[in-house]
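K.L.:
can you look at this prediction? I've put the sequence above it.
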Amino acid sequence: MTQEATFSPVIAPMLPDAFSHALMQIVNRVQPSIVQVVKEGRGAGTGIVWKIDGHDGFIITNHHVVPDDATKIQVHLSDGRSLDAKVIDRHKKSDVAMLSVNADNLQAVEIADSASLRVGEWVFAVGNPWGQRGVVTAGIISGVSAPKTKEGNGELPIRYIKSDVILAPGNSGGPLLNADGMVVGVNAMVFGGDLAVSIPSNVVSSWIAGLSRRRQISLGIEVETVDLPAALRQKAGVGSKRDSGLLVVALETGELKEQPAGSGLLIGDLLLDAAGKSIDDATSLLDIVARKDREDSLRMRLVRGGNVLTLDVAVAALEHRE
């Protein structure tokens, strides 16, 4: 005899109300951190108040919202203020840009670790589609792409979050939020008519970390994410939950000034940890590297020739950026 599953007649009707209440709380909390970005007097997109080096007068948006030919840029705040904005820097390949405004009491968003996202997770988008302020849409994570990426020459690893939240012109540069109301991505585009594409928060944070030192840094390598066989996981002591590492597939010369290509790493090295933290994609590695100083070395654990090694890898600095 089988027993049918039963549901509480009291709890089940509460679920939609609880969900709605939680969403309203998220929206109310983040709205002051969402701005409208206006280019040459026309609505262009959305921006996010982002705390950088302890300061909250910065706005993150998309490169295509404030392209190189953009001149007069303003941001409209939720409290009704309109402020002139200055472009601090842009990165066309990853489609991110940083603006600064002269204002006090801006409320920065909380940033989450985008590497923890999972397919099926609820996410929310807030933006200004078609010039309408503060529009909210909901959806789920459909996938996270991690194509082959260069970690050399100061290039950012390009990785995208895919979801089914509804985006429209004017949403670009707005936040993709998790169920806790924290930013996991910056909304960028719609692909194929109904697939929303967002830039992971970790990619944005890595770019910002490089800018904060007015330079970009690199280990001078090209890496790919590969699976870790069970035997190798056991030998490396990484546990059953760890199923991937970074394989060095090429050495880059680029503009490195102080270290030979590869900075001591060899093609075929399988990278496991850097500075005591697990690395399973180029984004996580760059996030660690971007926080190192020119004189530093980076302690890495890797597999070479079937043996697990610990190696102090020299951090190579690229040219300073003006």
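P.N.:
Great, that's in hand.
K.L.:
alpha carbons only for contacts and neighbour counts from here, please
P.N.:
OK.
K.L.:
in a strand, that's where Asp293 is, yeah?
P.N.:
No. Under DSSP: H, G, I helix; E, B strand; the rest coil, Asp293 falls outside any strand and is assigned coil.
K.L.:
what count of nearby residues applies to the closest residue to it other than its chain neighbours?
P.N.:
Among residues not flanking Asp293 along the chain, Val315 sits closest, at 7.9 Å (C-alpha to C-alpha, 6 or more residues apart in numbering). Val315 has 25 neighbouring residues, counting by other C-alpha atoms under 10 Å.
K.L.:
can you map out the strands along the stretch 151-300 of the chain?
P.N.:
If DSSP state E, counting those that start in this stretch is used as the criterion, the strands of the stretch 151-300 of the chain fall at 160-163, 175-177, 183-191, 195-200, 215-218, 221-227, 244-251, 270-274, 277-278, 297-304.
K.L.:
report the buried residues of the longest one.
P.N.:
Looking back up the chat, that one is strand 183-191. 183-190 (16 or more other C-alpha atoms under 10 Å).
K.L.:
which residues sit against that strand?
P.N.:
61-62, 95, 109-114, 125, 161, 167-168, 171-178, 196-202 (C-alpha atoms under 8 Å, 6 or more residues apart in numbering).
K.L.:
mind checking which of those are buried?
P.N.:
For the contacts of strand 183-191, buried by 16+ other C-alpha under 10 Å: 61-62, 95, 109-112, 114, 125, 161, 167-168, 171-178, 196-202.
K.L.:
what about the longest helix in the protein?
P.N.:
helix 11-30 (DSSP state H).
K.L.:
what about whichever helix or strand comes after it, distance to the chain center?
P.N.:
Of the helices and strands lying after helix 11-30 in sequence (DSSP states H and E), the nearest is strand 34-39. Centroid separation between strand 34-39 and its chain, computed with C-alpha atoms, centre = their mean, to the nearest Å, is 20 Å.
K.L.:
show me which parts of the helix or strand that comes right after strand 34-39 are buried, residue by residue.
P.N.:
For strand 34-39, the following helix or strand on the C-terminal side (DSSP H and E) is strand 42-52. For strand 42-52, a neighbour-count test (16+ other C-alpha under 10 Å) marks 43-51 as buried.
K.L.:
same list, those, but as CSV with distance to Arg29 please.
P.N.:
CSV is the format used below for the buried residues of strand 42-52 (distance: C-alpha to C-alpha, whole Å):
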residue, distance to Arg29
Gly43, 24
Ala44, 24
Gly45, 20
Thr46, 17
Gly47, 16
Ile48, 13
Val49, 13
Trp50, 14
Lys51, 16
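K.L.:
alright, now check it against this:
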Amino acid sequence: MKRIYSFICILSLLVVLPVGAVELPDFKGLVKQASPAVVNISTIQKESEGQQNRIFRGPNGEELPDIFKHFFKFPEGGQPPQHKAPESLGSGFIISSDGYLLTNHHVVADAEKVIVRLSDRRELEAEVVGSDERSDIALLKIDAADLPVVKLGSSAELEVGEWVLAIGSPFGFDHSVTAGIVSAKQRALARETYVPFIQTDVAINPGNSGGPLFNLAGEVVGINSQIYTRSGGFMGLSFAIPIDVAVEVANQIKAKGFVTRGWLGVIIQEVNRDLAESFGLEKPSGALVAKVLPDSPAEKAGLQEGDIIQSFDGREVVHSADLPHFVGRIKPGMKARMGIVRAGKQQSLQVAIGTLPDQQQLAQATQQVPQTDQNRLNIDVAELDQERRAKWQVSEGVVVRQVMPGAAAQAGLMVGDVITMLNGQSVASVNEFNRVVADLPEDRAVPLRIVRRGSPMFIPLKLGD
């Protein structure tokens, strides 16, 4: 019996690995080849205005020359001023043998001095050639020659499930290596409109920012930038900027010192299942145009509120977040073709791409909005008042004064909302609103466009039997 039992145990061990199972990749060669081009980046931050303007005073309050400061009172708490030590913040990598490096914008933002520590332990001060906050990319230059460089790959060719490896300085531990797989591509993150992030499960921690993400061929495919965390540490979700995006940004910085991006001039929202039904779509997809900004490329191209953009420049717009990625990478002045759905029909429009305004100009432009109103939906509406017209630059619409239980309440309509469009028809007055409501189909969702506190949006509205 013992022999039979032993034989069974041996057989069980033999079937642990399935036929054709592949061993895990060996990263040793990749690390030896790539590590010399990865650097640690530390900075000395600019002093605040309060620190810069500290004045030494004598016993009677008189201002003292610097040579007397040690004999009397030290500023703020009795301690002599101390030189700031460099603070290790992140990582970077060398892209040319004459000293150009890439890292994150947030690693070097507001730095008075940037110090790069090479793999041979040399420490060199770096010049910030340029930095782009929107993409979180910074281009640095150090005065050195014959430096080791990384190989740049293509993030477009990267596939979900592919092995990737990160080298960086988490918590200041130089040249730490972690590995994982690509979890997803084209990820849109909050407040990061112009970067289609690569999501991985590679362990990334503070200090990895700006470091390279390699594929198994030893090519850089991304720049590690962010993590999703509730604990402050790694939780299995890390995000990298695609190297294709980073190189485009770096080339613009190197050529002209700043970055320009394409601009369409619309406020968009995601198409959910109910909105898809209300617009007569077979499935939820595309970017719903909630607002066309005045004097924008979109307005000049004839784009309208309520249009659903389903393709742009030959690429399918699956999620609304895809559209800013596509538009931003087109050079201003170039033309692109959009595939849209308007009133249930497919159309094609050509647009001449504009230049993305700065943050302040963009904020001012997006404050402008339209609106509307009515009542068979169990709501009370009124004509649009002059105060709202002026505050939100609204030309027409009706204001919701009261919402009672019913279809509108279930759709999420709120007091103060301005209704500008219902079921594809503009609403300029209470009478118009009532007329459109009277003709609404039952037991089918229709799109309702509102302006809420200055922000336009569509919501699906469905009347019951």
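P.N.:
On my side now, so go ahead. None of these values were measured; they are calculated from a predicted model.
K.L.:
one step back: which positions in the longest helix of structure 1 come out as buried?
P.N.:
23, 26-27, 30.
K.L.:
the residue nearest to Asp293 of structure 1 touches Met300, doesn't it?
P.N.:
No. Using C-alpha atoms under 8 Å, Val315 of structure 1 is not in contact with Met300, being 11.5 Å away.
K.L.:
ok, longest strand in structure 2?
P.N.:
The single longest strand within structure 2, with elements called by DSSP state E, is strand 176-189.
K.L.:
give me the residues contacting that strand.
P.N.:
Contacts for strand 176-189 of structure 2 (C-alpha under 8 Å, 6+ apart): 31, 159-170, 195-204, 321-322.
K.L.:
make a ChimeraX selection of the buried ones in those.
P.N.:
Typed into ChimeraX, the line below selects the buried ones among the contacts of strand 176-189 of structure 2, using 16+ other C-alpha under 10 Å:
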select :31,163,164,165,166,167,168,169,170,195,196,197,198,199,200,201,202,203,204,321,322
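K.L.:
aligned partner of Glu305 of structure 2 in structure 1?
P.N.:
Taking TM-score structural alignment, Glu305 of structure 2 has Ile267 as its aligned residue in structure 1.
K.L.:
distance of the residue nearest to Asp293 of structure 1 from Leu247 of structure 1?
P.N.:
Plainly put, Val315 of structure 1 is 18 Å away from Leu247 of structure 1 if you go by C-alpha to C-alpha, to the nearest Å.
K.L.:
before we move on, what about Val87 of structure 1?
P.N.:
Distance of Val87 of structure 1 to Leu247 of structure 1, computed by C-alpha to C-alpha: 36 Å.
K.L.:
neighbour count: those two, which is higher?
P.N.:
Taking other C-alpha under 10 Å, Val87 of structure 1 and Leu247 do not tie; Leu247 has more neighbours (24 against 20).
K.L.:
so what's the more buried one up against?
P.N.:
By C-alpha under 8 Å, 6+ apart, the contact set of Leu247 of structure 1 is 223-226, 267-271.
K.L.:
what's the nearest residue to the equivalent of it over in structure 2 if we skip its chain neighbours?
P.N.:
In structure 2, the residue equivalent to Leu247 of structure 1 is Leu288, according to TM-score structural alignment. Distance criterion C-alpha to C-alpha, 6+ apart; nearest residue to Leu288 of structure 2, sequence neighbours excluded, is Ile308 at 4.4 Å.
K.L.:
shouldn't the one you found be in contact with Val341?
P.N.:
Yes. At 5.1 Å, Ile308 of structure 2 counts as touching Val341 under the criterion of C-alpha under 8 Å.
K.L.:
who's more crowded, those two?
P.N.:
Neighbours around Ile308 of structure 2 and Val341, counted as other C-alpha under 10 Å, are more numerous at Ile308. The numbers are 31 against 21.
K.L.:
circling back: can I get the buried residues of helix 11-30 of structure 1 in JSON lines including distance to Asp296 of structure 1?
P.N.:
Output for the buried residues of helix 11-30 of structure 1, formatted as JSON lines (distance: C-alpha to C-alpha, whole Å):
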{"residue": "Leu23", "distance to Asp296 of structure 1": "44"}
{"residue": "Ile26", "distance to Asp296 of structure 1": "40"}
{"residue": "Val27", "distance to Asp296 of structure 1": "42"}
{"residue": "Val30", "distance to Asp296 of structure 1": "37"}
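K.L.:
which SS state does the alignment partner in structure 1 of Ala138 of structure 2 fall under?
P.N.:
With TM-score structural alignment as the matching criterion, the partner of Ala138 of structure 2 in structure 1 is Ala97. For Ala97 of structure 1, the assignment made with three-state DSSP gives strand.
K.L.:
what sits against Ala97 of structure 1?
P.N.:
60-63, 66, 87-91.
K.L.:
now do the SS call for the aligned residue in structure 2 for Ile88 of structure 1.
P.N.:
Residue pairing (TM-score structural alignment): Ile88 of structure 1 is matched to Val129 of structure 2. Under three-state DSSP, Val129 of structure 2 falls in the strand class.
K.L.:
count of neighbours near Val129 of structure 2?
P.N.:
17.
K.L.:
pull the contacting residues for it.
P.N.:
Counting by C-alpha under 8 Å, 6+ apart, Val129 of structure 2 has contacts 138-141, 253-254, 257.
K.L.:
in those, find the pair that's most separated.
P.N.:
Farthest-apart pair in the contacts of Val129 of structure 2 is Lys141 and Gly257; separation 13.1 Å (C-alpha to C-alpha).
K.L.:
these two: who's more crowded?
P.N.:
Set Lys141 of structure 2 next to Gly257 and count neighbours by other C-alpha under 10 Å: Lys141 wins out with 20 against 14.
K.L.:
from Asp120 of structure 2, how far off is that one?
P.N.:
The spacing between Lys141 of structure 2 and Asp120 of structure 2, counted by C-alpha to C-alpha, is 17 Å.
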